[in-house]
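[1] Return atomic coordinates for the entry below.
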Amino acid sequence: MALSRSHEPHREPVVLQRAHGPGGELVLRAAPGGHHEIISNGMFLMDTRNGESERLLVRAAAQAAPAPGRMLIGGLGVGFSLAEALRLPAVSRVTVVEREPAVIAWHRPGGPLAARSAGALDDPRVRVHRADLVDWLAAAAPGGHDAACLDIDNGPDWTVTPGNARLYGPAGLELLRRALSPLGVLAVWSAGASPAFEALLRERFARVAVHPVPVPRGEPDIVYLASPAPSERPG
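    Below you'll find the predicted structure:
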């Protein structure tokens, strides 16, 4: 007979790998239930328990963007966003920009997170660049993407490192808008509403939509969609 939850032994996460990169210390942990957690500089960043917000972020961007779409994903994380993008017929090519070499290595064949991204780093439709996203955008050709999805931080107001804040400011948003095709869509995930960030989006994009994502506890997550085109997209 299975033990009731109250009698299950308490198990702490186990550290699998510890690495130091451009953003500081990253720790990959194995958690109960076969899950993984990523801890950044002692702060919980993400895990593999759900992923619905990441999948919704990518689906919403793909549905609002012209197809077949070229998608840019900022942040590899645990791989949910990339794996979802490759499942969508509307997405023809995916460019991933991830600054942490350890995260990329964890998704390589045989790595502890390879199954989470469904081996996507071997998919011929995928290109992975190890770079800071703002620096990469500044050097990229304009108009190269039909959708851009940001899943780097816990949102504009909860950045993993202080330097990431520039991505959500006026200069970063200008670079993101420059990277989009005329009918392209920017999608940004946030662990809560950010009125100041929404105001910045409305100053720089013709159309902005805000999509709450219910979560088990607390305030809903938010997905922001923004398009430079004054059309029916995003909607």
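
[2] only C-alpha atoms for contact and neighbour calcs from this point on.
    OK.

[3] show me what contacts the most centrally placed residue in the chain?
    Among the residues of the chain, the one closest to the centroid is residue 151, at 2.0 Å (C-alpha atoms, centre = their mean). Each residue near residue 151 by C-alpha atoms under 8 Å, 6 or more residues apart in numbering is listed here: 54, 73-77, 81, 188-189.

[4] what about the longest strand in the protein?
    The strand spanning the most residues in the chain, taking DSSP state E as the definition, is strand 180-190.

[5] any idea which helix or strand carries the closest residue to residue 112 other than its chain neighbours?
    Leaving aside its sequence neighbours, residue 112 sits nearest to residue 106 (C-alpha to C-alpha, 6 or more residues apart in numbering; 5.5 Å). If you go by DSSP states H and E, residue 106 is part of helix 101-107.

[6] Now the second one, please; I'll put the structures next to each other:
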Amino acid sequence: MSTTGPVTLDRREGPYGEVVLRRRETGGRTDYEIIANGTFLMDTSDGRSERLLVDAAMDALPEPARAGAAVLIGGLGVGFSLAHAAADPRWSRIAVAEREEAIIEWHRAGPLAAVSGRALADERTVILHTDLVEYLATSADTYDALCLDIDNGPDWTVTEDNGSLYGASGLASCAARLKPGGVLAVWSARPSGDFERSLRNAGFSGVRTEEVAVARGVPDVVHLGIRPA
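    Okay, here's the model as predicted:
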């Protein structure tokens, strides 16, 4: 199997540091990678984790709340979570918080449109060009589910400022954006017992962790918690 690359397609300096879009060719397959401040974030090679993030949130909602539920996805990434949510007619509103203008542009007019183009055109979808942590702390909007995937996990953040999201103040902001009985789902590249304890300490119920099998190493996971009704 031949491998070519990676080839840098775009590199931007923004208020949160550097973001890079790269292309990699492997055995006739083309994939795209997003690198933030030198840290690999995600690529288009396998969207199982992103799909589980959305499905686990929907499945954790009480049955009456599933039809017509509203979800906030943070952030846009390579678009798998958005595309999967848009494929489910039960979501009545799909908001995506993304702070990097470059990533939004790569989806609207770049190669990542192949993943997200149909979802972006969906009338249920709205892109919020905003910092997720700030939005959660200051917005008055509420959702049935929050699906958060802006870092490599609670213990491995892309920028230092993101760390507050996984502590007491950030989880209080998450709870405030959730309707009673709403679900918080957080993707992580590895399980975090400390984060599970933080969820319980913040008042979330039904805290659990769902695993996504990977080829080698520890599994990706989705941490789940429910805001009590």
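
[7] what's the TM between chain one and chain two?
    Structural agreement between the overlaid chains, expressed as a TM-score with TM-score structural alignment, normalised by the length of structure 2, amounts to 0.93; 221 aligned residues with a C-alpha RMSD of 1.3 Å.

[8] hmm, back to that, check the mean deviation of the longest strand of structure 1 from structure 2.
    Superposing on structure 2 and averaging over aligned pairs (mean C-alpha distance after the TM-score superposition for structure 1), strand 180-190 of structure 1 comes out at 0.5 Å.

[9] returning to that earlier point: the contacts of residue 151 of structure 1 in helices, which ones?
    When DSSP state H defines the helices, the subset of the contacts of residue 151 of structure 1 inside them is 54, 81.

[10] mind checking the SS state of the aligned residue in structure 1 for residue 52 of structure 2?
    Across the two structures, residue 52 of structure 2 finds its equivalent in residue 56 of structure 1, going by TM-score structural alignment. Remark: residue 56 of structure 1 carries the secondary structure label helix [criterion: DSSP: H, G, I helix; E, B strand; the rest coil].

[11] Then residue 112 of structure 1?
    When classified by three-state DSSP, residue 112 of structure 1 comes out as coil.

[12] surely it meets residue 102?
    No - taking contact to mean C-alpha atoms under 8 Å, the distance of 11.0 Å between residue 112 of structure 1 and residue 102 leaves them out of contact.

[13] In structure 2, which residue range corresponds to the longest strand of structure 1?
    Aligned using TM-score structural alignment, strand 180-190 of structure 1 spans residues 178-188 in structure 2.

[14] for the matching stretch, which positions count as buried?
    178-179, 181-188 (16 or more other C-alpha atoms under 10 Å).

[15] Likewise for stretch 125-142 of structure 1?
    Neighbour-count burial for stretch 125-142 of structure 1 flags 126, 129, 131-134, 136-138 (criterion: 16+ other C-alpha under 10 Å).

[16] So which of those residues are in strands?
    Filtering these for strands - DSSP E - leaves 126, 129.

[17] Tell me the one of the buried residues of stretch 125-142 of structure 1 nearest residue 215 of structure 1?
    Taking C-alpha to C-alpha as the measure, residue 133 is the one of these closest to residue 215 of structure 1, at 27.9 Å.

[18] any idea how far the closest one is from residue 167 of structure 1?
    If you measure residue 133 of structure 1 against residue 167 of structure 1 using C-alpha to C-alpha, to the nearest Å, the figure is 8 Å.

[19] Setting aside sequence neighbours, what's the nearest residue to residue 191 of structure 2?
    With C-alpha to C-alpha, 6+ apart as the measure, residue 221 is the residue that lies nearest to residue 191 of structure 2, at 6.0 Å, once sequence neighbours are left out.
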